[in-house]
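K.L.:
Whatever this is, show me its structure:
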Amino acid sequence: MLPYYEDRSPGSGVLPPRAWFAASDARRISLHGTWRFRFAATATEHDDSFTRPDFDDSRWQNLLVPGTWALKGHGAPAYTNTAYPFPVDPPRVPDENPTGDHRHVFDLPDGWGEGPAVLHFGGVESCARVWLNGQELGHFKGSRLPHEFEVGHLLRPRGNVLAVRVHQWSSGSYLEDQDQWWLPGIFRNVTVQRRPRGSVVDHFVHAGFDHVTGEGTLRVECAPAGRVTVPELGLDLATGESATISVRPWSSEEPHLYDGELVTPGERIPLRIGFRTVRVEDGLLKVNGRRILLRGVNRHEFHPRYGRTLGPEAMRRDLVLMKRHNINAVRTSHYPPHPAFLDLCDELGLWVIDECDLETHGFGQQGWRGNPVDDERWEPALLDRARRMVERDKNHPSIVLWSLGNECGTGRGLSAMAAWMRERDPSRPLHYEGDRSCADTDVYSRMYAGHAEVERIGRREEEPLTDPELDTRRRQLPFLLCEYGHAMGNGPGGLSEYQRLFERYERCQGGFVWEWIDHGLRQLTPDGEVFHAYGGDFGEELHDGNFVCDGLVFPDRVPSPGLVEFKKVIEPVRIEGVTGGAGPGGTVRITNLHDFAGLGHLEFRWSYEVAGEGRGCGWLEVPPLAPGESAEVELTAPPVEEGDTGEAWWTVRAVLAEDTPWADAGHEVAWGQLPAPALPAPAPPEHVRAAPRRGEGNVIVLGPGTFDAGTGALRYLDGVQLTGPRLEVWRAPTDNDEGAAWLPGPHPAAEWRRIGLHRMRHRVDAVETGPDTLVVRTRVAPAATDLALRTVYRWTAEGGLLRLEVAVDPEGDWPGPLPRLGVRMAVCESLGLAQWFGGGPGEGYPDTRAAARVGRWSMPVDALQTPYVRPQENGARPDVRWAELTGSNGAGLRIEGDPHFSFTARRWPVEELTAARHTTDLTPGDRIWLYLDHAQHGIGSGSCGPGVLPQHRLEVAPARFTFGFSSLGQ
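P.N.:
Below is the predicted model of the structure:
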């Protein structure tokens, strides 16, 4: 007979699942705090004597609950993506099964009273056995799901002893292979709740909305019977009774909730009721009669210090950040979240796909042999997980889809779950991605489909299924990308192109970027420097490296450039210039991309800049626009000042008109830029080109530049020492460059290394001087190939400007794109302030530049860096016209480009950035390294998804570009 932690059952002794509610007038006490803890390396190392109330635990250690013992020095965290970190022999687990014994002594508050009470566990990984006052209550599995025991008959006023044994591995672990840290422990709420006679056993709020009549219908099921009041609507109903009345509906854009109360003979429960109806009809997913577009993210629960344990502040911060970045949907990958998170989604307004605590991805490595979801012996455990999710979360208006789980293959168990969910709650459609036939789902869901495939699906022209009936049914379903835009490291790229497909094809109803947060665990070096650890940093035998760090926010919840880009791509108002507009300053088109809301909650502001300098600002009157409508608005005459020259730009911004629960008035929701007619530039002063001359010490002097006569390398500019410039084609590979081992290759970084782009060699073939030029002819090539880039540097000087024209011509049959093409150089570390006119303020690459707006920007060189958890190419500013580096005295270097260039400045060279594994591996040196790129290869989403689109690839071809260098303050 198998031990309880290895049997396939979901548990024993637990109460049936019920709806969760945050508060009631029935008393409850939290058992959070310091517990006594003992760690064992196996499940059988200690006996059960610790469960006795009189057991002496004085030699045990302290442990905070909720929490996880692996982050407190007992064992260690481990990360795997799909592979089980134990032998696959379901339902058995190894003898090496870390086990934590917990003890907690608590008193009841005065006046608690007698009668029924429940002991509630919100989440324990992965199997818990529970005793109270020496009496065994039972055990349970299902780590991210609630479990309760009846304990009223065991409670005493003082000195209650709760004993819990938790095993890291159990049969349940086979159902929880969810691409996350394995972190055992009691990580969610533990409470004791009094359940007076006549208190609510369970309740189900049905609140539908008829978009034709504008009426909502409310009915609340409850055991035992009681009454429901909603003062704002004047409702006082018996439970089970229906009422239809005019209401404001709930949506993610306008999340109106009605406060109500459910009263039974023994309890009062506050209700927050949102009226809305979800249906799949006409081949579309509709809420309240309208197609919705999901601008979503996947979200694991994670904190860099506390693992899976999140407090209310972190949950609210997540959602506030999402709302501020135009995100309107969350998929709770890959388990139900803490229920307080769903309360916040109801309040703030986000669509939710609530996903069951289920993933068996590791069986994919076994050809899905032994997969529990296709084994009837596991069906009770699967159904238990489905019930515990649906019953707990059924009263949340934010939940619009139930998800059967994630990456489980196919099987009879999933069909059984789907059948039960449909019977219990027919008001919500079902989601599951792992079955391409969609036999048990109401939406067609995919992961990481490329742009071309998404377009075919949008046209309902996807590859047919072999079963004609299933194929016909699937073509009638709406389409979601439950995961796309893998946000690992620098990226993701290609988001704009996806969004245009979602807007063009009504079947394509958006998706969920993978994912919200990097799961790096906060660590300190011996010197006290902070870094974030990933797979392999804790000595794991089996791990998947930094694949656990693939979020739009860093572990400390600071937005990454990827989140800023996503906000721009999915903004719900489009602001764009109209070619040939009739207004004196041009014409701007405003399009309302909301699903439900008009634009009354927004104000529109314009500003006008010349050469990056502000010349005026004001308000723009935009007519009322219903969702999907557009209007063209004329701009006023530009406020030009005498002497203005150079580029001029209009920027129009949509900002909140009033405070909201997630942002203050003035918060920017959307923006657009349009160029104004260029202002005439004064004629440049006439300068005679300088002639090169020989100087002392085997140098050539050309205008302000001093060159090495043997190599042609620039050494000084007006006396300021430099290194370079010389051709550079290598970049520290991004995670998307590296690609995923399980995706078909070759991946860009592997090809670049195979060719040898990380070890290019430079040969000077000639240094030639003419009447007014210095020409350096070189060949730049990797070892072991006949590939090369013939590179000619042509220098001229006029006045104080030193001009470099670079000509690059490839030799050989190059098999793929380059990482970058430009020049690199180094200057003194004292030039630590960067200013530039071009794209900013953040980084941008060919397919991640939507959020870069043209302007004049300034920040320290150190602030130009993006601290990706695994260091990689970062910090490039696109479309730069000119850039300056200066020191504290204002002296420094100015660089101008023709055409526009990409500008990167950092305190370490690309070789050190390539070698670094963590941010603490990068040590500032005595120079600042500049990378002035004519072009860069795109970013793509190849770490888990499609690579760089053709239009963003940097193909090897002849290139010509120019830079001008001059000194400042000399």
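K.L.:
alpha carbons only for contacts and neighbour counts from here, please
P.N.:
OK.
K.L.:
Look through this structure and report the residue furthest from the middle.
P.N.:
Within the chain, the residue lying farthest from the chain centre (Cα atoms, centre = their mean) is residue 696, at 57.9 Å.
K.L.:
Another sequence for comparison is provided below:
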Amino acid sequence: MSFRTTTAYVEDVSPGSGALPPRAWYASSDAKSLSLNGSWRFRLSATADAEDDSFAAEGYDAGDWAEVTVPGHWVLQGHGSPVYTNHLYPFPVDPPRVPTENPTGDHLRVFDLPADWPADGGAGLRFDGVESCARIWLNGTELGEFKGSRLPHEFAVGHLLKPAGNVLAVRVHQWSAGSYLEDQDQWWLPGIFRDVTLLHRPADSVRDFFVHASYDHVSGTGTLRVDSEVPGRVTVPDLGVDVATGEPVTVPVEPWTAETPRLYDGVLATGGERVPLRIGFRTVALSDGLIKVNGRPVLFRGVNRHEWHPERGRALDLATMREDVLLMKRHNINAVRTSHYPPHPAFLDLCDEYGLWVIDECDLETHGFTEQGWRDNPVDDDRWTPALLDRAARMVERDKNHPSVVIWSLGNEAGTGRGLTAMAEWIHGRDTSRLVHYEGDAGCRDTDVYSRMYADHAEVERIGRGLDGGPRRRRELPFILCEYAHAMGNGPGGLADYQRLFEVHDRLQGGFVWEWIDHGIAHPELGFAYGGDFGEELHDGNFVCDGLLFPDRQPSPGLVEYQKVIEPVAITADGTDGAAGTVRITNGYDFADLSALAFSWSYEVEGETVDRGTLSVPALAPGESAEVKLPAVPAGAPAGEAHWTVRAVLASDTPWAPKDHVVAWGQLPVSARRVPYVAATTRPAPGDGDGDGEITLGPGVFDARTGAPRTIGGVPVTGLRLDVWRATTDNDDGAAWQSDLRYGLLWRTLGLHRMRHRLDAVEVGEDALTVRTRVAPAARELGLSTVYRWTSDGDRLRLTVSTAPDGDWTVPLPRLGIRFGLAAADAVRWYGGGPGEAYPDTRSASRIARWQSTVDGMQTPYVRPQENGARADVRWAELGGLRIEGDPAFFLTARRWTTEHLDAAAHRTDLVPGDTVWVNLDHAQHGIGSQSCGPAPLPRYHLRAEPAEFSFVFSTTKSVSSTPLQNLSS
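P.N.:
Now for the predicted structure:
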């Protein structure tokens, strides 16, 4: 048997053969099911034609085969290796052909039917997801084959079943014609990665049905009609509904929204089966140029979610899916785009239950064809249209009964073409209750939403103002950013600036951050692996680690920032600060009032709480604001910098978070900070003895030759000097197509990572030790003239640093401050922004208070190490026996390795702690942005090379307090 005959289906552009028509996904109350998940026998071949199909025959001996777990990916279970590319196809682009070197996994499962399995009726065998194509046999009979990795396929098998010894055989190829449609910026992971289930199908079973449940916001009524292939009756006890299928009924209801996800339990009963229903009444419409649900515009505070687990890849269990939904809800996220394929169907059940708006995206992306100017793109080739329509139908039919799904998406980055138009026309004809989305449709010919990705702030504002031009239809449609704020590494920056635009301009209906979770693979030596760590010849490195969660689902600082930026209640000062005695509360929800929240206040002086209490806030309707009176300043409150902090918390337990979970908070300044002052009363003096090379000034001992401090109050200090370099972030380094704008590249080209320090003078004056230097990169004429001026009052040292740029600086600096080493430091205590890291354009979630951590606890564990861990607006800090006060407030960073070591590291495991803790006290930092794929930092966050002066006051502290770390619920 020739290769071409054996595997012709692999390169066939058709969706497959033998599978049943698509239908709604549901669990029957009466029909039995048998999960075939678990351990399967497995054999891997290097090529598609290496083995014949004799393994599918009954009696085949697979005793010497390996075993794999289904659901699962064989490359994550010790058989071959995963491959990561962003958009390049990891095989020659010659559609629909794929290489002969095509890893092929043969799977075998032998199973018995349960003793109570019905003897009559049919049965269906369902595969919820197989990458990239599968050929199926049961008891030696071929059932068919299919493509469409993230889509369900069912086969009729009742006539082939026997009580015991059933042999299910599945051949899976890594590459197929379908792979050309699945180029989705993720790991290529072959295998049976979703559930395999045997379903009993009773006579007169429901098979397929469509729940139509609309809501009229004017009358407060819902209209229900359930269409079913088999006639039956629909009952909804809570609504007193008992009607025949196909018959509409209108009753008073509570509507379903993402904020108030009211579901009604019902039953669809036919002669042979009862199917439980979870019905949400809601109406989605394009009205007045806006996306409206139940008559009100919605603002999407969304994320893009790939399915991911660091050990199991895309084989997710229910607990992991629930964890994702709960994390989203707890971080104020209200919407999810299922990038770039329909998720496991159970995930949508969770979205219905807990409340999330969903853009359900088809399993379609042909991004790699951009390399050839979209020539031969399948979506503009009529031969592929049946496969595209099959994918659209399998998504819509499976998920059509989920109220959470409000928009269908045709796919992602697939160019343009007739096939997409055919998909849009089919979806519009099949389901009039939802809108259709596709970002690549620039003229919005086939879509109901104008969608873009990574548009910068200026362009988004133009769109919001209606100044973007373009086709008339596009100008009349609402706008969303289906991808923005690329969350790769440290960042994303600029979230608050985007959100302000969304809230000002009605046409801007929000966006979806790219993306939810880093796709790092757990690795015994590297911690988490990314592209290239498995020997791939072609890969895109750590571009696969670009999420708001780390691979182990720990929230990144980016998620904490996003939670703050999109919080649904605004708490702001009435006037310029909190001294006015009132606070403005604004309800930013689209549907819910504030009755579910409780409000509290605390009055803080120098970061410590003096008093606290509850705040009476009316149950404001969506969009309403109120000025609420704060209590009088507590009697006897000490003098010093003071703030009001007002919090909105859950008043009682909810399904997604416990009582007192913080939903929103605001901090209002009352009085200004006292700037540290040191009177210059002590004169520098040379050391005792025969010229030991020391100068003493107050508690400081300095090297007489260099003017650098050796000890401060007996605490050894090494290497204190100006520092402008940071280990570049993913956003600093940018993407390849941004080569003329990438700050990391510009900084390295200029040589800022290898600055040289020239000592010009050490001057001992009447009341100061002055050190004059020039700091400049090798091979360049640019530099920074830098003066260090030390003064003392006998107990404390004050360092004033003055810098002035020499030459024509056209590139911003990475950072500007001082760096030094301490021999011993562990606990860190500070008064300023916290608890987590913050940078100029990522500081919304940084709250002024007293905080405590450890040096190790101040590190942010990005999968690829980079600049991290800075605490912003620090007034003072204590570590290693030193107390440091800043004028003005500063950024604090402390780590057990140098910036150079951090910059050179490729994985967390490359960072080996040394004996020195390196401390950065930064006057300023350059912004973060999201240029790893999106825009650079806004100009106002650029750290320009210009004259600057800043000071630090050093003293000693006996010990660091054991006061526990504060948090937002304290």
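K.L.:
Now name the helix or strand holding residue 591 of the second structure.
P.N.:
Using DSSP states H and E, residue 591 of the second structure maps to neither a helix nor a strand.
K.L.:
now swap in the one 10 residues further on and tell me
P.N.:
Residue 601 of the second structure is located in strand 597-605, with elements delineated by DSSP H and E.
K.L.:
okay, that strand sits on what stretch of the first structure?
P.N.:
The alignment of strand 597-605 of the second structure onto the first structure (TM-score structural alignment) spans residues 602-610.
K.L.:
And stretch 337-354 of the second structure, by the same measure?
P.N.:
Aligned by TM-score structural alignment, stretch 337-354 of the second structure falls on residues 331-348 of the first structure.
K.L.:
any chance you could map the helices in the stretch 451-600 of the second structure?
P.N.:
457-464, 472-475, 495-504, 557-565 (DSSP state H, counting those that start in this stretch).
K.L.:
measure the match of stretch 337-354 of the second structure end to end?
P.N.:
Across stretch 331-348 of the first structure, the terminal residues are separated by 16 Å (Cα to Cα, to the nearest Å).
K.L.:
Could I get the contacting residues of the counterpart of residue 835 of the second structure in the first structure?
P.N.:
With TM-score structural alignment defining the correspondence, residue 835 of the second structure maps onto residue 841 in the first structure. Residue 841 of the first structure sits next to 852-853, 857, 877 when contact means Cα atoms under 8 Å, 6 or more residues apart in numbering.
K.L.:
can you pick the most crowded of those?
P.N.:
residue 877 (26 neighbours; other Cα atoms under 10 Å).
K.L.:
quick one: contacts for it?
P.N.:
Counting by Cα under 8 Å, 6+ apart, the residues that residue 877 of the first structure touches are 838-845, 902-904.
K.L.:
isn't residue 487 of the first structure right next to residue 551, touching?
P.N.:
Yes. Contact criterion Cα atoms under 8 Å: residue 487 of the first structure and residue 551 qualify, at 5.1 Å.
K.L.:
any common contacting residues for the two?
P.N.:
Listed as contacting both residue 487 of the first structure and residue 551 by Cα under 8 Å, 6+ apart are 514-515.
K.L.:
So which bits of the longest strand along the first structure are buried?
P.N.:
Counting by DSSP state E, the longest strand found in the first structure is strand 892-906. Within strand 892-906 of the first structure, the residues that count as buried by 16 or more other Cα atoms under 10 Å are 892-897, 900-906.
K.L.:
do the same with stretch 635-649 of the first structure
P.N.:
Those would be 635, 638, 640, 644, 647-649, for stretch 635-649 of the first structure by 16+ other Cα under 10 Å.
K.L.:
Distance to residue 186 of the first structure added to the residues you listed, as TSV?
P.N.:
Compiled in TSV, those are given as follows (distance: Cα to Cα, whole Å):
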residue	distance to residue 186 of the first structure
635	60
638	63
640	65
644	66
647	60
648	59
649	56
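K.L.:
so stretch 926-941 of the second structure matches what in the first structure?
P.N.:
The aligned range for stretch 926-941 of the second structure is 937-952, by TM-score structural alignment.
K.L.:
What is the neighbour count of residue 677 of the second structure?
P.N.:
When neighbours are counted by other Cα under 10 Å, residue 677 of the second structure comes out with 13.
K.L.:
Residue 323 of the first structure: what's it in contact with?
P.N.:
348, 662.
K.L.:
which residue lines up with residue 177 of the second structure in the first structure?
P.N.:
In the first structure, residue 177 of the second structure lands on residue 171 (TM-score structural alignment).
K.L.:
how near is its match to residue 692 of the first structure?
P.N.:
79 Å.
K.L.:
Repeat that for residue 5 of the first structure.
P.N.:
Distance from residue 5 of the first structure to residue 692 of the first structure, by Cα to Cα: 83 Å.
K.L.:
How many residues are close by the equivalent of residue 281 of the first structure over in the second structure?
P.N.:
Per TM-score structural alignment, the equivalent position to residue 281 of the first structure in the second structure is residue 287. By the criterion of other Cα under 10 Å, residue 287 of the second structure has 14 neighbours.
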